[in-house]
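Chemist: Fold the following and give me the result.
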Amino acid sequence: MSLQVLQNIHTPPAGLLPHELAAYLFGLAISSPLYAVSICQVIFYFRTYHHDSLYLKGTVYTLIVMGSIRFACLTHTVYTSFETLNDVLHHVDRPIICHENLFRQITLMMVEFLGASLSCIVQSAYVVRLWYLSDRNTLLAGVIVGLQFP
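Modeler: Here you go, the predicted structure:
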């Protein structure tokens, strides 16, 4: 058994601790059906609401593209982390290449960044809709923005 394998036996995949890996796996299991539901909602939206403004259609399209990229990055992170963990546990003599860890960490950062970005876009669109519905009440919109961005 090589020294690299012996060093990796007690080392989790770079960038993820074992409890974080379990949390991401649980998140992937929960988010998979929710992602499928969001795809169905987008298809229903584009088939039903032909006369919505380009702003709303663009927002929905942007959100589903960002959600798809986030889901792909989350899936990649979980898969490569388990692949590395499997190699370590089964004593596979394959050195963990530096660019593999770097790419895994970049996709993990993209998951977090896209999640925060999606949340900001959705909440901002919600505030704009409430602002229109409240006859452009700036105080109400300001309070909601203050509550959503602490």
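
Chemist: can we go C-alpha only for contacts and neighbour counts from here?
Modeler: Noted.

Chemist: What residues of the host helix or strand of Cys40 count as buried?
Modeler: Using DSSP states H and E, Cys40 falls within helix 18-48. By neighbour count on 16 or more other Cα atoms under 10 Å, the buried set for helix 18-48 is 21, 24-25, 28, 35, 42.

Chemist: As TSV, these with distance to Val122 would be great.
Modeler: Conversion of the buried residues of helix 18-48 to TSV gives the following (distance: Cα to Cα, whole Å):
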residue	distance to Val122
Leu21	27
Tyr24	23
Leu25	25
Leu28	21
Tyr35	15
Val42	14
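
Chemist: hang on, the earlier thing: helices or strands up against the helix holding Cys40?
Modeler: Other helices and strands packing on helix 18-48, by 3 or more Cα pairs under 8 Å, 6 or more residues apart in numbering; DSSP states H and E, are helix 54-89.

Chemist: Buried residues in the helix or strand following the helix it packs on, which are they?
Modeler: Counting by DSSP H and E, the next helix or strand C-terminal to helix 54-89 is helix 98-133. For helix 98-133, burial by neighbour count (16+ other Cα under 10 Å) applies to 101, 104-105, 107-108, 110-111, 114, 118, 123-124, 127, 130-131.

Chemist: want to put them side by side, so please do this one too:
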Amino acid sequence: YCNDCRDIDLCRDRALLAQEWRCAVPQCGQPYDRGVMENALLQIVRQRERLYHLQDLVCHKCNQVKAAHLAEHCACAGSFRCKEGVSEFWNKMQGTLFVLIQSDHQNQTHQHKEKLMIWEVVIIHHDLKPFVMGRVLMNLRSLFDDRKFA
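Modeler: Presented below is the predicted three-dimensional model:
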């Protein structure tokens, strides 16, 4: 390996889209380790999911962070909402999940591909309730956890 370091655009790089997963340095040409790259993407998805579920709640009226765990309303009588909205979260997640699903389509059985196509439809409709979204992410994670990552 030549230890070349470069950014890879998994959605637009023509060589990668043509399934030529090799180092771009002409003298090298070693294949990229797809498992390592997919694992890194999956770790990003898991971290974003974790951060979404552990985020602060803020008051609609005064934007103060919820301090008491059991309080249903803020001291100003406002209701609490998630600091990061569902659509903002899905906008961050869609690209990463799309790349993972596309790479998974090339490596899995027909039955596994059908399951992933169902999840693609769910991902496109990102206006899900937080609980449903959490369940979707858990199921997506279980699909990808069936694979062996480095």
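
Chemist: After superposition, what's the TM-score here?
Modeler: For these two chains in superposition, a TM-score of 0.34 is obtained (TM-score structural alignment, normalised by the length of structure 1); 80 aligned residues with a Cα RMSD of 4.4 Å.

Chemist: quick one, what contacts the residue nearest to Leu114 of structure 1 when sequence neighbours are not counted?
Modeler: The shortest distance from Leu114 of structure 1 to any non-neighbouring residue, by Cα to Cα, 6 or more residues apart in numbering, is to Arg70 (6.0 Å). Going by Cα atoms under 8 Å, 6 or more residues apart in numbering, Arg70 of structure 1 touches 110-111, 114-115.

Chemist: Just flag the most distant two among the residues you listed.
Modeler: Met110 and Gly115 (8.2 Å; Cα to Cα).

Chemist: Report the buried residues of stretch 131-150 of structure 1.
Modeler: Buried residues in stretch 131-150 of structure 1 (16+ other Cα under 10 Å): 131, 141, 144-145.

Chemist: can I get these in JSON lines with distance to Thr75 of structure 1?
Modeler: Shown next, in JSON lines, are those (distance: Cα to Cα, whole Å):
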{"residue": "Trp131", "distance to Thr75 of structure 1": "37"}
{"residue": "Ala141", "distance to Thr75 of structure 1": "36"}
{"residue": "Ile144", "distance to Thr75 of structure 1": "33"}
{"residue": "Val145", "distance to Thr75 of structure 1": "32"}
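
Chemist: from those residues, which is closest to Val78 of structure 1?
Modeler: Val145 (33.7 Å).

Chemist: Secondary structure element for that closest one, which one?
Modeler: Assigned by DSSP H and E, Val145 of structure 1 falls in helix 138-148.

Chemist: Other residues contacting that helix?
Modeler: Against helix 138-148 of structure 1 from outside (Cα under 8 Å, 6+ apart): 123-124, 127-128, 130-131, 134.

Chemist: circling back to that earlier point, ok and the helix holding Cys40 of structure 1 relative to helix 98-133, angle-wise?
Modeler: 50 degrees (axes from the mean of the first three to the mean of the last three Cα atoms, to 10 degrees).

Chemist: Give me the distance between helix 18-48 of structure 1 and the centre of its chain.
Modeler: Counting by Cα atoms, centre = their mean, to the nearest Å, helix 18-48 of structure 1 is centred 9 Å from the centre of its parent chain.

Chemist: Quick one: work out the angle between that helix and helix 54-89.
Modeler: Using the same axes, to 10 degrees: helix 18-48 of structure 1 against helix 54-89 is 150 degrees.
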